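> Prediction below, plus the sequence it came from.
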Amino acid sequence: MNSRHTPTRRRLLRATLQTLGLGALGLASMGHATEPVPVLIAHAGLPKADAATIARLYTGRAIELGGQVVTVVNAATGSALRARFLSSVLQQDEERYRAYWTVRRHVGKGAPPRELASSSEVIEFVQSTPGAIGYVDASELRPGLNIVLRP
């Protein structure tokens, strides 16, 4: 393995470049994805789910998981985490997702999931609301969270 590419060297170089202000130019990424990684969490007792089931829940085509009625929440519109969730789990972008829910609401088939502003709000809501499901960035995971899907 070439020592020029070790994770420690990359972190050191990234920190140095960011200190110099070059991180804003994208030079600090050194080939690593800086995109958030959505992880689906649920209220205690809800079972694990596959991506297809989560997609049905977030599009209103299903309302139950493991026999329990589910309440799903989204990250705020425009957030990088939401964009990554939509693309990796629902295979949609923000525009298509909003258009989908506009039509569903117009024909009386429901309303889009509630949006929460931060990962801490999502975690609090999910832990305190029976049947709740949300997603947070993998870096925001805490011990004791019920992880139902890692896309």
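Arrived safely, thanks for sending. Numbers count the residues shown, from 1 in each chain.
> Please make it C-alpha for all contacts and neighbour counts, starting now.
Fine.
> Skipping adjacent residues, who's closest to the residue positioned nearest the centre of the chain in space?
Note on the chain: the residue nearest the mean C-alpha position is residue 38, at 3.1 Å, using C-alpha atoms, centre = their mean. Nearest non-adjacent residue to residue 38, counting by C-alpha to C-alpha, 6 or more residues apart in numbering: residue 137, 4.7 Å away.
> One more to weigh against that first structure:
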Amino acid sequence: MRTIVLVSMLAIALLSTNVRAGVVIIVNKSNALAIDQKTIQRIFLGKEKKFPNGSPVTAINQSPDSAIRSEFDETILGRSSSQVSAYWSKLVFTGKGVPPAELADDKSVIEKVASNPDAIGYIDSNSVTDSVLVIEIK
């Protein structure tokens, strides 16, 4: 009986680690670079308008109600989705910023990033295709 319980607990633990694949940052294939997390935060919070190499950057968000957006906000931006929303509401209200464009899903983000050399976005790691480049976060 004890063995069955231990095996069951191990199986549950292993399965739960694979439920969420994780968020990855993607850019156009012509834009091979590594960026630190702080720079990604600055880009998606509207504080940085260029990639580290000096070329312009266009950030692409996912829809506010998507799970991958929540994961990105929490793991990459270090804020809850409601904090990010409040941040952008304040900037928009004061005329000091425009939030990144929002697309519906991973497929839409991939298509936009693949067609725009200045774009940066994020998707679920299970959705990665060879039409975009997953960048290394330094």
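Happy to help now that I have it. Since the structure is predicted, the reported quantities are computational estimates derived from the model, not experimental observations.
> re the thing from before, what's the distance between the residue nearest to the centre of the first structure and residue 116 of the first structure?
15 Å (C-alpha to C-alpha, to the nearest Å).
> Show me what counts as buried in stretch 49-63 of the first structure.
51, 53, 54, 55, 57, 58, 59, 60, 63 (16 or more other C-alpha atoms under 10 Å).
> okay, stretch 101-115 of the first structure sits on what stretch of the second structure?
In the comparison with the second structure, stretch 101-115 of the first structure aligns to the range 88-102 (TM-score structural alignment).
> Next up, the contacts around residue 128 of the second structure.
For residue 128 of the second structure, the contact set (C-alpha atoms under 8 Å, 6 or more residues apart in numbering) comprises 110, 134.
> Format the buried residues of stretch 49-63 of the first structure as CSV; extra columns: distance to residue 71 of the first structure and secondary structure.
What follows is the buried residues of stretch 49-63 of the first structure, written out as CSV (distance: C-alpha to C-alpha, whole Å; DSSP: H, G, I helix; E, B strand; the rest coil):
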residue, distance to residue 71 of the first structure, secondary structure
51, 16, helix
53, 14, helix
54, 12, helix
55, 13, helix
57, 9, helix
58, 9, helix
59, 12, coil
60, 10, coil
63, 8, coil
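> And these, which is closest to residue 74 of the first structure?
residue 58 (8.5 Å; C-alpha to C-alpha).
> Double-check that closest one against residue 113; I have them as touching.
Yes. If you go by C-alpha atoms under 8 Å, residue 58 of the first structure and residue 113 touch, sitting 7.1 Å apart.
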